[in-house]
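Enquirer: Dropping the sequence and predicted coords here.
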Amino acid sequence: MSPCIVVLANLSAAAEQAARYAAVLGASQQAHLELLHLYHDPVLDPELVTVTAAHTFRTQSETAALLRERAYQLAVPAEVKVSVQPLVTAVQETVCQGDPLLLVMGLSAEHTLLDQLLHNQALPVLRTTHRPLLLVPESAVPLRLPLRIALAVDAEQFHLNEAAQALLPLLTSWHAAYTAVHVLVPGEREAYPGQRALNHLKMSGLVPAAQPLELYEAAHVRPAAGVLQAVIDTQADMLVLIARPRSFLGRLFHHSVTAEVLRHSPVPVLLVPATVQGQPTWMPSLT
């Protein structure tokens, strides 16, 4: 069976961009896409909208038909799945049934919608699935494989969870150049934190052992600003953030470095779930 990539789909431009980009990324491994559309049925959610049952059926059918038209135009095989379940339930069912390598979501350019998306959708998806999550900004993304990938890391050791390890063949197939990005934090007392971050990244297995890996260090700058500047300076076309249990899932998204990066990143951001030695997987706690 070919690898699967699940895209949270609707009729928005952001979702369409995300699906097209996911198709390009998955083609190197002959992956197929599953476009998961969450349809809010007025019968189940009467406070959202009031329409007749016949109109409800037609609307759901028409939406699915339009998504199928988009699926036919993608670079890899794709199917559409419409669910009336709540987000977490629908995604969890899809993950159990298809065991996807990657989950993909489009990011709206409007900050109000973006904040709602991050807190109400992205965070629950991470908590529920423990799967790598790719967030694709609505702004134009070149429809090609990434050439340069920036990996933002700190000086703390981490280990990839099973889902992240399963993603490695797909990452390797892109043949991209990698740069480790480390922002010096005020008060770091141990010597050479950038080199430690680089070594921990190598030991994690996220980057192939034979892959050249450069180090970009920034100092006297806020962490999010440093990461975003590194994306520009290295001409990266994808950014990877490590989603640790205690550093990613505890506080609200809008209080985190991660959220600030996501609000302003000009390139897709891949959140890779990891564990920290001595901690249980996905213990509640955000960067």
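Expert: Thanks, I have the structure now.

Enquirer: Going by C-alpha atoms from here, please, whenever you check contacts or count neighbours.
Expert: Will do.

Enquirer: for Trp282, helix, strand, or coil?
Expert: Taking DSSP: H, G, I helix; E, B strand; the rest coil as the rule, one finds Trp282 in the coil state.

Enquirer: Count the residues that sit near it.
Expert: 23 (other C-alpha atoms under 10 Å).

Enquirer: Look up the closest residue to it, ignoring the ones flanking it.
Expert: Pro245 (4.3 Å; C-alpha to C-alpha, 6 or more residues apart in numbering).

Enquirer: Please report how far that neighbour lies from Leu103.
Expert: Pro245 sits 18 Å away from Leu103, going by C-alpha to C-alpha, to the nearest Å.

Enquirer: Also Ala236?
Expert: 21 Å.

Enquirer: Those two: who's more crowded?
Expert: A count of neighbours by other C-alpha under 10 Å puts Leu103 above the other of Ala236 and Leu103, at 26 against 22.

Enquirer: which secondary structure element contains that one?
Expert: With elements taken from DSSP states H and E, the one containing Leu103 is strand 102-107.

Enquirer: Report the distance from the helix or strand just after that strand to the chain centre.
Expert: Using DSSP H and E, the helix or strand that follows strand 102-107 in sequence is helix 111-117. Computed by C-alpha atoms, centre = their mean, to the nearest Å, the chain-centroid distance of helix 111-117 equals 15 Å.

Enquirer: Okay, one more to line up with it:
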Amino acid sequence: MPDMSPSIVVLANLSAASEHAARYAAVLSEPLQARLILLHQYREATPDPELVTMTATDTYRSQADMDAALQRLTRQLPATTQIVTSTHAEVEMVAEAVERYHPLLLVMGTHTDTSLLDLLWQNQVLRDTHWPLLIVPEAATTTQVPRRIALAVDADPFVLNPASRAMAPLLASWQAAYTVLHAEAPNERQAFPGQRALANVRLSQLLPPATALELYEEKSLPPAEGIMQAVSDVQADLLVLIVRPHSFLGQLFHFSVTAQVLRQSPIPVLLLPAQGPSTPSWLGRLT
């Protein structure tokens, strides 16, 4: 049976970037008193038998070192924290954790220079889980909950999937100000696209009905550049992107606006999947 108590799952590979992300997740979880789940993949070393022989003692020491490092990180976090380790493949491990814990979101740290492999891994997590995913750059300032959240939305209607809609209490707990960003796409021909974007956010039920929303429109720059310019202008400390299934289910994700923003963003980016025709069978049970 799934554990439905509020939680945030952090992909903890013990890198500096993942530890930075875990600390930010602890800050975000505090208003709701959500617990952190540090999810770590344990890889047994497989040295070349012609070069070195690894004894059972070496294997146990390696695992003990990993456990000790995770425990040290846990003691540094100002939140109730649970450690979960797995020997399964990474994507399978994440999908199992999502089905078991139904967390509010997944959190992943990234290095300063986001590589193509990073983007493909992030896309694979979205593709297999359809779950909200927070990407935390290693250089981002993460000492407090967001004060200004920017939501980048186009003029086309969208419906958030159940997991994304379940983010609403956590967003509300941060008591942030919100700016809707609309960066006009070259093929956009609808009248008043910024106002349509604003209406789409209101209809999404992501935020309480009375939430004040400011609108920022960028018409001269390409969408990814426009979003980054807007983030700088409004001094946002968290960016929210609505990710449509045709983006993360497609083969050209690394060419998408989402991928371009992930490469460039100096602040954490929250990816919220929209409803699509192909979702994990268990996701519908959240409705």
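Expert: That came through, no problem. Source: prediction; values computed, not measured.

Enquirer: where does the TM-score land?
Expert: The TM-score (TM-score structural alignment, normalised by the length of structure 1) is 0.90; 275 aligned residues with a C-alpha RMSD of 2.1 Å.

Enquirer: So what does the residue nearest to Trp282 of structure 1 match up with in structure 2?
Expert: If you follow Pro245 of structure 1 across to structure 2 using TM-score structural alignment, you land on Pro245.

Enquirer: my guess is that match contacts Pro273, does it?
Expert: Yes - contact criterion C-alpha atoms under 8 Å: Pro245 of structure 2 and Pro273 qualify, at 7.1 Å.

Enquirer: Whichever residue in structure 2 pairs up with Gln157 of structure 1 sits in which helix or strand?
Expert: Using TM-score structural alignment, the partner of Gln157 of structure 1 in structure 2 is Pro157. Counting by DSSP H and E, no helix or strand carries Pro157 of structure 2.

Enquirer: Leu117 of structure 1 - how many residues pack around it?
Expert: For Leu117 of structure 1, the neighbour count with other C-alpha under 10 Å is 17.

Enquirer: before we move on, back to that, residues in structure 2 matched by the strand holding Leu103 of structure 1, start to end?
Expert: Going by TM-score structural alignment: strand 102-107 of structure 1 matches residues 105-110.

Enquirer: neighbours of Ala53 of structure 1, just the number please.
Expert: With other C-alpha under 10 Å as criterion, Ala53 of structure 1 counts 12.

Enquirer: Repeat that for the one 10 residues further on.
Expert: Burial of Thr63 of structure 1, expressed as a neighbour count using other C-alpha under 10 Å, amounts to 16.

Enquirer: Look up how far Tyr39 of structure 1 lies from it.
Expert: Going from Thr63 of structure 1 to Tyr39 of structure 1 by C-alpha to C-alpha gives 9 Å.

Enquirer: ok, and what's touching the longest helix along structure 2?
Expert: Assignment by DSSP state H gives helix 56-76 as the longest helix of structure 2. With C-alpha atoms under 8 Å, 6 or more residues apart in numbering as the test, helix 56-76 of structure 2 has contacts from Leu14, Glu19, Tyr42, Glu44, Ala45, Thr81, Gln82, Ile83.

Enquirer: Now Ser86 of structure 2: closest residue in space that isn't a chain neighbour?
Expert: Gln41 (4.9 Å).

Enquirer: counterpart of the one you found in structure 1?
Expert: Mapped onto structure 1 by TM-score structural alignment, Gln41 of structure 2 lines up with Leu38.

Enquirer: Touching, its match and Val88? I think so.
Expert: No - the pair Leu38 of structure 1 and Val88 fails to qualify as a contact (C-alpha under 8 Å) at a distance of 10.3 Å.

Enquirer: shouldn't the residue nearest to Trp282 of structure 1 be in contact with Val272?
Expert: No - using C-alpha under 8 Å, Pro245 of structure 1 is not in contact with Val272, being 11.0 Å away.

Enquirer: now the strands: where do they sit in the stretch 1-150 of structure 1?
Expert: For the stretch 1-150 of structure 1, strands defined by DSSP state E, counting those that start in this stretch occupy the ranges 4-8, 32-38, 78-83, 102-107, 133-137, 148-152.

Enquirer: Val240 of structure 1: which of those is closest?
Expert: strand 148-152 (4.7 Å; C-alpha to C-alpha).

Enquirer: Show me what that closest one packs onto, helices and strands only.
Expert: Taking 3 or more C-alpha pairs under 8 Å, 6 or more residues apart in numbering; DSSP states H and E as contact, the helices and strands that strand 148-152 of structure 1 lies on are strand 177-183, helix 223-233, strand 238-243.
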